[in-house]
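Student: Starting from these lines, generate the structure:
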Amino acid sequence: MTRFSMLDLATSAPGRTVREALAEVVPAARAAEAAGYHRVWYAEHHNMQAVASSATAVLVGHVAAHTSSIRLGAGGVMLPNHSPLAIAEQFGTLAELHPGRIDLGLGRAPGGDLAMLAALRRRPEDSERFPTDVVELASYLGDGLPTEAVNAYPGRGTKVPLYILGSSLFGANLAARLGLPYAFASHFAPDALDVALATYRRSFRPSAACPEPYAIVAANVVASDDAAEAAHTFRAVLRERVRRFVLRPGAELSDVDVETILDGSHGERVRHMMSVSAVGKVADVRGYVGELLERTGADEIIVAHQVPELRARVRSIELLAEALA
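Tutor: Predicted coordinates:
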């Protein structure tokens, strides 16, 4: 059976605080663990009021301490924002505290805008070092000394599994060249999905860590016992995306006005961004995800449950497991 996993951004819905969003991370992970999910990942984003998962290592450690078996990790750390040594020490520490449960997905994007980069004391051109930074990070987590002078303690010998994340051919080529698993962010950037997976598999070079290509495909899911409720929830999520990505900062419009924008040409960007989405009852979700897996041949699907309210999100987590059982 294809593995299924969860991506959690610790999203705070309108009118709710960051603290409230973070308080729901453990219950959601426990629900995924009980339902048989393979892993939960948390993604690094910055300067986004609705996303509370910026400090991925802190969040992974917190959830690991309150779960028992599910794999946990970053999906991912935006490596150009960090020193490879610092990330090796962070995730090496997590691996020593929670052996056999920690993953490390790596992305090249900054996870924010130019103002955010300046606040992190980083530059846009730092992303050009991404391939060499991945190799350096892998050396810190391996058994050998990366240099005569520098080592990662904790980190050395933990062999934390690395994954390359991407939404373009760059990540696909890099993952293939380094012999690493590849996760495609089709839950918000679906355009290059098919060609990226084909490129990755065609160019893949086996490694000790990953002897065969391993592809993870991301999707959005809103599963409910009531199809109309699922559709209503997903439509509300689309409206929030319009407010975040289409409207000017500070603009205040009613839901009716946003609906008009969403159905027009300006809303097409949002609708397309969220086009890889399974919405409905168990049978609907099973059918959509089954077609996606058949189309992509993915070894694993990782889903973002786009359900703001915790109880309904937990039910969506359970229903996806039921759909894929």
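Student: can we go C-alpha only for contacts and neighbour counts from here?
Tutor: Will do.
Student: could you point out the longest helix in the protein?
Tutor: Determined from DSSP state H, the single longest helix within the chain is helix 227-245.
Student: Show me the contact partners of that one.
Tutor: 222-224, 255, 258-259, 261-262, 267, 270-271, 274, 279-281, 306-307 (C-alpha atoms under 8 Å, 6 or more residues apart in numbering).
Student: One more sequence to fold, the one below, so I can look at both together:
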Amino acid sequence: MTAVPLSILDLATVDHGGNIAEALRHSVELARTAEALGYERMWYAEHHNMSSIASSATSVLIAHIASQTERIRLGSAGIMLPNHSPLVIAEQFGTLATLHPNRIDLGLGRAPGTDGATFRALRRTHQASDNFPNDVVELQKYLGTDIASTAVNAYPGRGTNVPLTILGSSLFGANLAAQLGLPYGFASHFAPEALTTAVAHYRANFRPSEQLEKPYVLAGVNVVAAATDEEAEAQFTRGELERVRKFLSRGREVELTLDQAGELYDTPAGQQIRDMLRYTAIGGPERVIDELDAFARHADADELILAFAAPTHAERLAGARIVASPKS
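Tutor: Below you'll find the predicted structure:
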């Protein structure tokens, strides 16, 4: 493996031509494989109204994966807190932590994780994002023991002290994580622009807390690993095209075909989507590890969150094995 611990971000991806039930079975298989291979943890993200992502009910998916595994840590990367009451999230993750002690992590994001119409369908307002810092503090209190027993408490939740991580792609999240003394996860796997600036700000302004004595940075990076460099490059090209197809199919009654996506590949919209993949480690066993180590140094990261970006589950699973055991 690499010089830093590795985690995996699993979006419960619905492969082209597949279905949601299949995607959820794939998530179980990936988590079991990651556990056997020694990955640090699995992360699951809250996204809504995306037909290719099956992780919208994030806490439910984590509960299912936890019941199908034994040791690996499981977390949200993240729960989009503006979509929820802090009390409800404390109850959900307090339940998870009670059922699966010392295995649950709670990553929190400020974005809605969806489009405007779906945000309204969630019955939230844009002002909810403005309350994010206060909501994080409120959630932290529900998971602790400082609230009087005569006040509103989270049951389950109280006293579980589920570890929190602030997720983001800007100085806002970096600053909040630093001020609260929490780990900071940067979403460089899809929003690469401010990575080094945000991490430097976080480290320079970090204040120790009961949860964390010194800064801890997690950085997202896409990975395409295969038996050879050439095979990995080919998988990346196919995966990049599939990503363009999925993104530009949103809001359409009928999804684009791969040929239609190919026609949009070099358009400004296509290029914008491809630019999201700036931080991608691509290669055979030796090259991909070298690229991951180089990225960890560039990001000044203590842990990497790997988003396997090959177009099929079988290829993503094989990539996870190659990264964990590059010499096997």
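Student: Would you give the TM-score for this superposition?
Tutor: Here the TM-score for the pair of chains, by TM-score structural alignment, normalised by the length of the first structure, is 0.95; 325 aligned residues with a C-alpha RMSD of 1.8 Å.
Student: on that earlier part again, buried subset of the contacts of helix 227-245 of the first structure?
Tutor: Buried members of those, scored by 16 or more other C-alpha atoms under 10 Å, are 222-224, 258-259, 261-262, 267, 270-271, 274, 279-281, 306-307.
Student: Just flag the most distant two among the residues you listed.
Tutor: Farthest pair in these (C-alpha to C-alpha) is 261 and 281. Separation: 27.4 Å.
Student: what residue lies at the spatial centre of the second structure?
Tutor: The second structure has residue 77 as the residue nearest its centroid, 3.7 Å off, counting by C-alpha atoms, centre = their mean.
Student: quick one: the equivalent of it over in the first structure from residue 211 of the first structure, how far?
Tutor: When the first structure is aligned by TM-score structural alignment, residue 77 of the second structure is paired with residue 75. As judged by C-alpha to C-alpha, to the nearest Å, residue 75 of the first structure and residue 211 of the first structure stand 22 Å apart.
Student: Aligned against the second structure, show me the partner of residue 176 of the first structure.
Tutor: Residue 176 of the first structure maps onto residue 178 in the second structure, by TM-score structural alignment.
Student: what do you get for residue 302 of the first structure?
Tutor: In the second structure, residue 302 of the first structure lines up with residue 305, judged by TM-score structural alignment.
Student: Tell me the secondary structure of that match, please.
Tutor: Taken by DSSP: H, G, I helix; E, B strand; the rest coil, the conformation at residue 305 of the second structure corresponds to strand.
Student: That one against residue 9, yeah?
Tutor: Yes. Counting by C-alpha atoms under 8 Å, residue 9 is a contact partner of residue 305 of the second structure at 6.1 Å.
Student: quick one on the thing from earlier: my guess is the match of residue 176 of the first structure contacts residue 200, does it?
Tutor: No. Look at residue 178 of the second structure against residue 200 with C-alpha under 8 Å: they stay out of range, at 10.6 Å.
Student: Residue 143 of the first structure - nearest residue in space that isn't next to it in sequence?
Tutor: Counting by C-alpha to C-alpha, 6 or more residues apart in numbering, residue 157 is the residue found nearest to residue 143 of the first structure once chain neighbours are left out, at 4.6 Å.
Student: what residues are up against the one you found?
Tutor: So residue 157 of the first structure contacts 141-144 (C-alpha under 8 Å, 6+ apart).
Student: That one maps to what in the second structure?
Tutor: Match for residue 157 of the first structure (TM-score structural alignment): residue 159.
Student: do the same with residue 87 of the first structure
Tutor: In the second structure, residue 87 of the first structure lines up with residue 89, judged by TM-score structural alignment.
Student: One more: residue 285 of the first structure?
Tutor: By TM-score structural alignment, residue 285 of the first structure lines up with residue 288.
Student: what's the average distance of the one helix or strand its match maps to to the first structure?
Tutor: Element membership for residue 288 of the second structure (DSSP states H and E) is helix 285-299. In the superposition with the first structure, the average deviation recorded for helix 285-299 of the second structure is 1.2 Å (mean C-alpha distance after the TM-score superposition for the first structure).
Student: Centre of the chain to that helix, how far?
Tutor: 19 Å (C-alpha atoms, centre = their mean, to the nearest Å).
Student: and if you look at stretch 5-24 of the first structure?
Tutor: For stretch 5-24 of the first structure, the distance to the chain centre is 14 Å (C-alpha atoms, centre = their mean).
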